[in-house]
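> heads up, no residue letters with this:
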């Protein structure tokens, strides 16, 4: 069986350095808001081309803290892509804000800027762009819209470590970007971890307060914050792995090229190849009108796949109030998407076998 993902194997090249880093933290006696976190925040901000990085507990709370720091009035609207992962929308609801769904571009599967402006009302405060599967949204078009309407442009970059827009990493951040370092990500920790990246010094400072109960000085609370801190062990792990991110992303691009050049099955819709160098290729997502049969066939061939994601948010039980909303493009995408194996330990031989098997599907 070719596994979809094997985290033990992916982390194996870093094992000794990871063990040494964890041991260093354990022996230090300092486990929260220490030197490892400060070092990672500096390193990741520089990597992203931004002025500030604030380490937090996970990607969901990174999004939540951005919205909390902006302090939008309750009931304000945030424009979101309809086909994102549920975390993007949970962050909006947690702050008593209202998600406004926008259909994706059926080719890129990202929020369609041509449909955004018609959704803007006098209650709209922000656009949340999600760099789904590792591909950057059309940030230039979205920035033009936010400037015209005086809105904030946030990004969910949980799947887009190292991705670029027009060749530059800083251009995909927006006013503030939320990252997740969940173990399966391109830059993965050994547990939950996240960060907010921004060049807005005022916003970064407020988020530093909010992540620590609203305090920067012990027992003195300037805001009603939460407990959401990237701990020293996870920061040390990320410091070990960050220098390898570009090389690992390049390996993902090599595999993506093999798939794009080799898969010829007419019934399979491949991701667009126009941003190969800018895409982080977190996932290689294809579409087939008979997903169940296609997935079963690949399983018989010893190829493990995944589905990101089988059910759109507005059809989830948790969001029954939106069940009557019609989003046909989103609903079709969720019926058809399949994620093929693509990771840093997948070999050329394995990818060739996957390509051959796909092309033989009847």
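Now that the structure is in, tell me what you want to look at. Here the structure is a predicted model, which means the values were calculated and not measured.

> From here on, just use CA atoms for contacts and neighbour counts.
Fine.

> Contact partners for the nearest residue to residue 55 once chain neighbours are set aside?
Once flanking residues are discounted, residue 55 sits nearest to residue 195: 4.2 Å by C-alpha to C-alpha, 6 or more residues apart in numbering. Going by C-alpha atoms under 8 Å, 6 or more residues apart in numbering, residue 195 touches 53-59, 62, 178-180, 230.

> Quick one: buried ones out of the residues you listed?
Members of these that pass the buried threshold by neighbour count (16 or more other C-alpha atoms under 10 Å) are listed as 53-59, 62, 178-180, 230.

> sec struct for the residue most central in space within the chain, please.
Within the chain, one residue has its C-alpha closest to the average C-alpha position: by C-alpha atoms, centre = their mean, that is residue 158, at 2.0 Å. Of the three states, residue 158 takes coil under DSSP: H, G, I helix; E, B strand; the rest coil.

> need the contact list for it.
With C-alpha under 8 Å, 6+ apart as the criterion, the residues that contact residue 158 are 59, 131, 178-181, 185.

> ok, now residue 25?
Listed by C-alpha under 8 Å, 6+ apart, the contact partners of residue 25 are 31, 232-233, 236.

> ok, and the closest non-adjacent residue to residue 53?
residue 197 (4.4 Å).

> any idea how far residue 70 is from residue 59?
Taking C-alpha to C-alpha, to the nearest Å as the measure, residue 70 falls 17 Å from residue 59.

> Determine the set of other helices and strands touching the longest helix anywhere in the chain.
With residue count as the measure and DSSP state H as the assignment, the chain has helix 245-262 as its longest helix. Secondary structure elements in contact with helix 245-262, counted by 3 or more C-alpha pairs under 8 Å, 6 or more residues apart in numbering; DSSP states H and E, are helix 348-359.

> Structure two is appended below for comparative analysis:
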């Protein structure tokens, strides 16, 4: 049997009539940038997330970068984030001229550890970017308390966690702003690049709308230096179709995760931990095993696609060697990088496929 890590074609075929119709309507209308679908998607995402404003942008990386810029994070400032994540969370800090500072992660959730945050705050610290890794929100109450104590911004990197909840609040709605990615592999993905910023702050929202469109809210009149970071109409139309199904897909992901948990029970495998105050949306189902590389090879040889998130922690990347970090500085993150392996996870995944995946894992571990 062949089991893909992610199956986007099955999802498309299920929605083909709706998606094709939405695309055709955009093509026939002839309005391709910042049109009615973008505006409606912004309203729908804001409502979905429980916030006042949603600002569509070109991609999830721009969502982070523009938010940092709108908050006047610049050279000489420091931003605390996690090293166990995709590069963009730190990269965008560097792009605006500030310095990323890395805090270690919680051993259970793999999210940034609030105690580790507190230890690395300096007089230069201006913001914290917790990443809601793999679809589970970070422990936001202590993070917000630390931010309040030190007068810091909190930007929720919710790229992997749209629809996730912490004590009933959805990802992106707790900090000064939250950012989403609509990269095709995300729980809500378009058929290209796309991103969104959500916030309850009126002033921040207004500035972000300027920044995404060359610093202009009136054609050929520019009040600030901005960027070209706009979501196009076709992608917005596709996302509006898919958004209607997101809650259903989330429940299917959660069902699949719980079934994996039952199948893997009793094995020398660390399965994902779901904190009691959280609703995990399982963007990825990531296990941890001692011989990760050996298991990865065996599964791939037997038709099971897997992925390693992430093979090298961000603080040890070559580009950040000047920051002075060395192996052993953030041991929990580094250990997670050595042990983590993502198994196939998508709403349409069948129990038969999951049984096949876990049977191959049992085979390998019993050798």
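Structure received. Because the structure is predicted, anything quoted here is derived from the model rather than measured.

> thinking again about what came up before, among the contacts of residue 158 of structure 1, which pair sits farthest apart?
For the contacts of residue 158 of structure 1, the maximum inter-member distance is 14.7 Å, found between 131 and 181 (C-alpha to C-alpha).

> what about the two, which has more around it?
Neighbour tally, residue 131 of structure 1 and residue 181, criterion other C-alpha atoms under 10 Å: the higher count belongs to residue 131, 27 against 24.

> check contacts around that one.
Neighbours of residue 131 of structure 1 in contact, by C-alpha under 8 Å, 6+ apart: 110, 137, 155-160.

> Could you look up the SS state of the residue nearest to residue 55 of structure 1?
Assigned with three-state DSSP, residue 195 of structure 1 falls in the strand class.

> Which residue in structure 2 aligns with it?
Residue 195 of structure 1 maps onto residue 196 of structure 2 when the alignment is built from TM-score structural alignment.

> go on, residue 62 of structure 1?
Structural alignment (TM-score structural alignment) places residue 62 of structure 1 against residue 63 in structure 2.

> What segments of the stretch 201-350 of structure 2 are strands?
In order along the chain, the stretch 201-350 of structure 2 carries the following strands (DSSP state E, counting those that start in this stretch): 278-279, 285-288, 340-343.

> which residues touch the closest residue to residue 87 of structure 2 other than its chain neighbours?
Take residue 87 of structure 2 and drop its neighbours on the chain: the residue closest to it by C-alpha to C-alpha, 6+ apart is residue 314, 6.3 Å away. Residues in contact with residue 314 of structure 2 (C-alpha under 8 Å, 6+ apart) are 83-87, 90, 320.

> Need the contact partners of stretch 349-361 of structure 2.
Stretch 349-361 of structure 2 is contacted by residues 1, 3, 256, 259-260, 263-264, 295, 298-299, 302, 304 when judged by C-alpha under 8 Å, 6+ apart.

> Would you mark the buried spots in stretch 101-112 of structure 2?
Of the residues in stretch 101-112 of structure 2, those scored as buried under the neighbour-count criterion (16+ other C-alpha under 10 Å) are 101-106, 109-112.

> do the same with stretch 179-199 of structure 2
For stretch 179-199 of structure 2, burial by neighbour count (16+ other C-alpha under 10 Å) applies to 179-183, 185-190, 193-199.

> ok, now stretch 296-307 of structure 2?
Applying a neighbour-count criterion of 16+ other C-alpha under 10 Å, one finds 296, 298-299, 304-307 buried in stretch 296-307 of structure 2.

> before we move on, the earlier item: among the buried ones among the contacts of residue 195 of structure 1, which are in strands?
When these are checked against strands using DSSP state E, the ones located there are 53-56, 178-180.

> ok, of the residues you listed, which one's closest to residue 119 of structure 1?
When these are compared for distance to residue 119 of structure 1 (C-alpha to C-alpha), residue 178 comes out closest, at 23.1 Å.

> Surely the closest one touches residue 194?
Yes. Counting by C-alpha atoms under 8 Å, residue 178 of structure 1 sits close enough to residue 194 to count as a contact (7.4 Å).

> shared neighbours, these two?
Common neighbours of residue 178 of structure 1 and residue 194 (C-alpha under 8 Å, 6+ apart) are 59, 62.

> Quick one: the ones in strands among the buried ones among the contacts of residue 195 of structure 1 as TSV, columns for distance to residue 286 of structure 1 too.
Listed next are these as TSV, based on distance: C-alpha to C-alpha, whole Å:
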residue	distance to residue 286 of structure 1
53	33
54	34
55	33
56	32
178	25
179	24
180	23
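
> picking that back up, need the contacts of residue 25 of structure 1 in a markdown table (columns: neighbour count and distance to residue 127 of structure 1).
Converted to a markdown table, these look like this (neighbours: other C-alpha atoms under 10 Å; distance: C-alpha to C-alpha, whole Å):
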| residue | neighbour count | distance to residue 127 of structure 1 |
| --- | --- | --- |
| 31 | 18 | 36 |
| 232 | 23 | 32 |
| 233 | 24 | 33 |
| 236 | 24 | 33 |
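
> so which of those hold up in structure 2?
Comparing the contacts of residue 25 of structure 1 with structure 2 on both residues aligned by TM-score structural alignment, their matches' C-alpha atoms under 8 Å, the contacts found in both are 31, 232-233, 236.

> And the furthest pair within the contacts of residue 131 of structure 1?
Pairwise distances across these (C-alpha to C-alpha) peak at 14.0 Å, for the pair 110 and 158.

> With residue 282 of structure 2 as the reference, measure out to residue 39 of structure 2.
From residue 39 of structure 2 across to residue 282 of structure 2, the span is 28 Å (C-alpha to C-alpha).

> again with residue 307 of structure 2
14 Å.
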